[in-house]
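**Student:** sequence plus predicted model, see below.
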Amino acid sequence: MAKERVEFFGSFIDPMTMDETIEKIKDIIKIKKITQHVVVNVAKLVMMQSDIELRDAVNSCGIINADGAGIVFGSKLLGIKIPERVAGIDLMERLMKTAAEAGYKIYFFGAEENIVKEVIRQVSFKYSRLKIAGYRNGYFKESDEQKIVEDIKKSGADILFVGIPSPKKEKFLNRNLNKMNVPFVMGVGGSFDVIAGKTKRAPLWMQKIGLEWFYRFLQEPGRMWKRYLVTNTKYLFMLTKKLGESILFSK
């Protein structure tokens, strides 16, 4: 039985566990229903407050998971039930294992050329039965877009992983989702960099206590400081304000 979506600061979220998400994706691929998946983390949620196009693109997706301890923790503070964090990279790994077992074909789109090639090398070694439909780096001009869309369509992929930053990724998919004819399409953020070994993922203990973002900041402080300082501060303000309103109106 499908769980009813919840709304959190203007973003819809499907309150599903990892296992429930996997089962739903398998059903989508089986019936070939074109579906876009997206994860919502603190940075994206904050961007959605001012970027209406991004908000519409996210909320139009068929599956929206909560990726980030901040989202799960904040939702609980406001009495919204989200069972667990479904991290994009963990879901991607689970799907590659599932694809290798079920015979699904995957297309990898995003990151630098050397990175996406290393991703293909790594996943082909780890999942020897995995069918690679194709791959392409994530750097392109507007004039290249339709050729990319056509190449993905011709590949016959069952799953498309897109490693392009937000909000460019969401807007690209919102424009082209139905043109590519891929049953399941998922934005995977910086997961290609992790798989290729360019960046490391936080130790499990840091993941469990919600400090994965801090570990990423330590690896790329010059690029990530503004994102985390600004978005985390704005998010704390949003939560504090909403909590204050809840307390005020409950009296």
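**Tutor:** Done, it's in. It should be emphasised that the depicted structure is a prediction, and the values quoted were computed from it without experimental measurement. Numbering: from 1, shown residues only.
**Student:** okay, CA-based contacts and neighbour counts for the rest of this
**Tutor:** Fine.
**Student:** strands along the protein, start to end?
**Tutor:** 6-8, 11-13, 35-40, 63-66, 105-110, 131-136, 159-163, 184-187 (DSSP state E).
**Student:** which stretch among these comes nearest Glu20?
**Tutor:** Nearest to Glu20, of all the strands of the chain, is strand 63-66, at 10.9 Å by Cα to Cα.
**Student:** and the contacts of that closest one?
**Tutor:** Contacting residues not belonging to strand 63-66 are listed as 12-16, 35-41, 58, 72, 82, 84-87 [Cα atoms under 8 Å, 6 or more residues apart in numbering].
**Student:** centre of the chain versus it, how much separation?
**Tutor:** On the basis of Cα atoms, centre = their mean, to the nearest Å, strand 63-66 sits 8 Å off its chain's mean C-alpha point.
**Student:** equivalent analysis for stretch 66-78, please.
**Tutor:** 16 Å.
**Student:** what about Arg136, distance to Gly190?
**Tutor:** In this view, Arg136 and Gly190 are 15 Å apart by Cα to Cα, to the nearest Å.
**Student:** alright, now check it against this:
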Amino acid sequence: MVIRRIRIAETGVRFSLGPPTMLKLFGINIADLSLVETLARLNELRLSGGQHLVVTANPEILLEARRHPEYRQVIAGASLVLADGVGVILASYLMGQPIIKGRVTGVDLVEAIVKDSGKQRYSVFLAGSTEDILNKTTQYFSSKYSNINIVGRYSGLKIKKYETGVSDGETNDLIKKINEVKPDVLLLAFGHPKQELWLVDHLKQLSVKIGMGVGGTFDYLSGSTPRAPRWLRIIGLEWLFRLINEPLRFSRIVDATIVFPAYVLLGIIKKLFHMEQ
């Protein structure tokens, strides 16, 4: 992976909610917020001025950040990093910094953002995935909620491997489409790490206030990919459901369920025996 070193300036935003409790994992501060508190914080970011990167950090993203210091710098510099995944919650307890308010998944947060858009009078732009999936996602929201504000969609950009500092005609077309409608929130489905790298590299060119990578969220909301039943998600077995329904995700599931916990335990052992510098 080739990544240009990036520094994201601190925003200096002061939140009326007060600073959240933080779990520090692999050099990244992860906020302990409920879904309701997350929405409130996003609204404060939106109204505070400036531009903000928001990350829902699951074990795969955190592993990618651990393996690639430059990507870790991008995630660590985000305005808000949330705990997405039972593995992150369990890690917080093992490390003695429990995230007690639960995880905020990308799927739940995206649905809450769109649902809230009409009431709070902000606009949302959906990008990435395919035209069919974006259409079905929009139809899902329109059928479920009477007052939403999705102002645009773009499915044309296909990114197999993204390197910061690289642009092309499709990227410029996406930027143009976004800036024509000036959305408050951009939800980008390129998958990690591409979506975060793209956002950080182009945020200053975009007329948006909040940019968030959403991975495969639109696949689930559109019904194109089945989501695990709620009870499986609650007890932490969503990975098993995904393995059965999406066997091609095997290596990613191994990362999330075996490699990630191993690194967490290794970090705990190092701290116990004062092995870290």
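**Tutor:** Here it is on my side, so go on. What you see is a predicted model; the values in this text were computed from it and never measured.
**Student:** tabulate the strands of structure 1 (CSV), appending distance to Glu93 of structure 1.
**Tutor:** Below are those laid out as CSV (distance: least, Cα to Cα, whole Å):
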stretch, distance to Glu93 of structure 1
strand 6-8, 26
strand 11-13, 21
strand 35-40, 15
strand 63-66, 15
strand 105-110, 12
strand 131-136, 14
strand 159-163, 11
strand 184-187, 12
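**Student:** which among those strands is found nearest to Phe237 of structure 1?
**Tutor:** Comparing the strands of structure 1 by their distance to Phe237 of structure 1 (Cα to Cα), the top pick is strand 6-8, with 14.5 Å.
**Student:** the closest one vs structure 2, mean deviation?
**Tutor:** With the two structures superposed, strand 6-8 of structure 1 lies on average 1.9 Å from its match in structure 2, counting by mean Cα distance after the TM-score superposition for structure 1.
**Student:** which other helices and strands contact that strand?
**Tutor:** Helices and strands touching strand 6-8 of structure 1, by 3 or more Cα pairs under 8 Å, 6 or more residues apart in numbering; DSSP states H and E, are strand 11-13.
**Student:** mean shift between the strand it packs on and structure 2?
**Tutor:** Strand 11-13 of structure 1 sits 1.8 Å off on average (mean Cα distance after the TM-score superposition for structure 1).
**Student:** where does that strand end up in structure 2?
**Tutor:** Per TM-score structural alignment, the counterpart of strand 11-13 of structure 1 in structure 2 is residues 28-30.
**Student:** now do the matching stretch: distance to the chain's middle.
**Tutor:** Taking Cα atoms, centre = their mean, one finds the center of stretch 28-30 of structure 2 at 13 Å from the center of the full chain.
**Student:** what lines up with Ile195 of structure 1 in structure 2?
**Tutor:** In structure 2, the residue matched to Ile195 of structure 1 (TM-score structural alignment) is Leu221.
**Student:** please read the previous query as pertaining to Ala99 of structure 1.
**Tutor:** By TM-score structural alignment, Ala99 of structure 1 lines up with Ser117.
**Student:** any chance of the strands of structure 1 in TSV, plus mean neighbour count and distance to Asp144 of structure 1?
**Tutor:** Below are the strands of structure 1 laid out as TSV (neighbours: other Cα atoms under 10 Å; distance: least, Cα to Cα, whole Å):
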stretch	mean neighbour count	distance to Asp144 of structure 1
strand 6-8	14	36
strand 11-13	20	31
strand 35-40	23	22
strand 63-66	25	28
strand 105-110	24	13
strand 131-136	19	12
strand 159-163	24	16
strand 184-187	25	19
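**Student:** was I right to think Ser79 of structure 2 contacts Thr56?
**Tutor:** No. Ser79 of structure 2 is beyond contact range of Thr56, at 11.4 Å (criterion: Cα atoms under 8 Å).
**Student:** okay, now the aligned partner of Glu64 of structure 2 in structure 1: neighbour count?
**Tutor:** By TM-score structural alignment, Glu64 of structure 2 lines up with Met47 in structure 1. Residues lying near Met47 of structure 1 (other Cα atoms under 10 Å) number 16.
**Student:** just Leu248 of structure 1 next, same as before
**Tutor:** If you count neighbours by other Cα under 10 Å, Leu248 of structure 1 ends up with 9.
**Student:** Lys115 of structure 2 reaches Ser143, doesn't it?
**Tutor:** No. Counting by Cα under 8 Å, Lys115 of structure 2 does not reach Ser143; the two are 11.4 Å apart.
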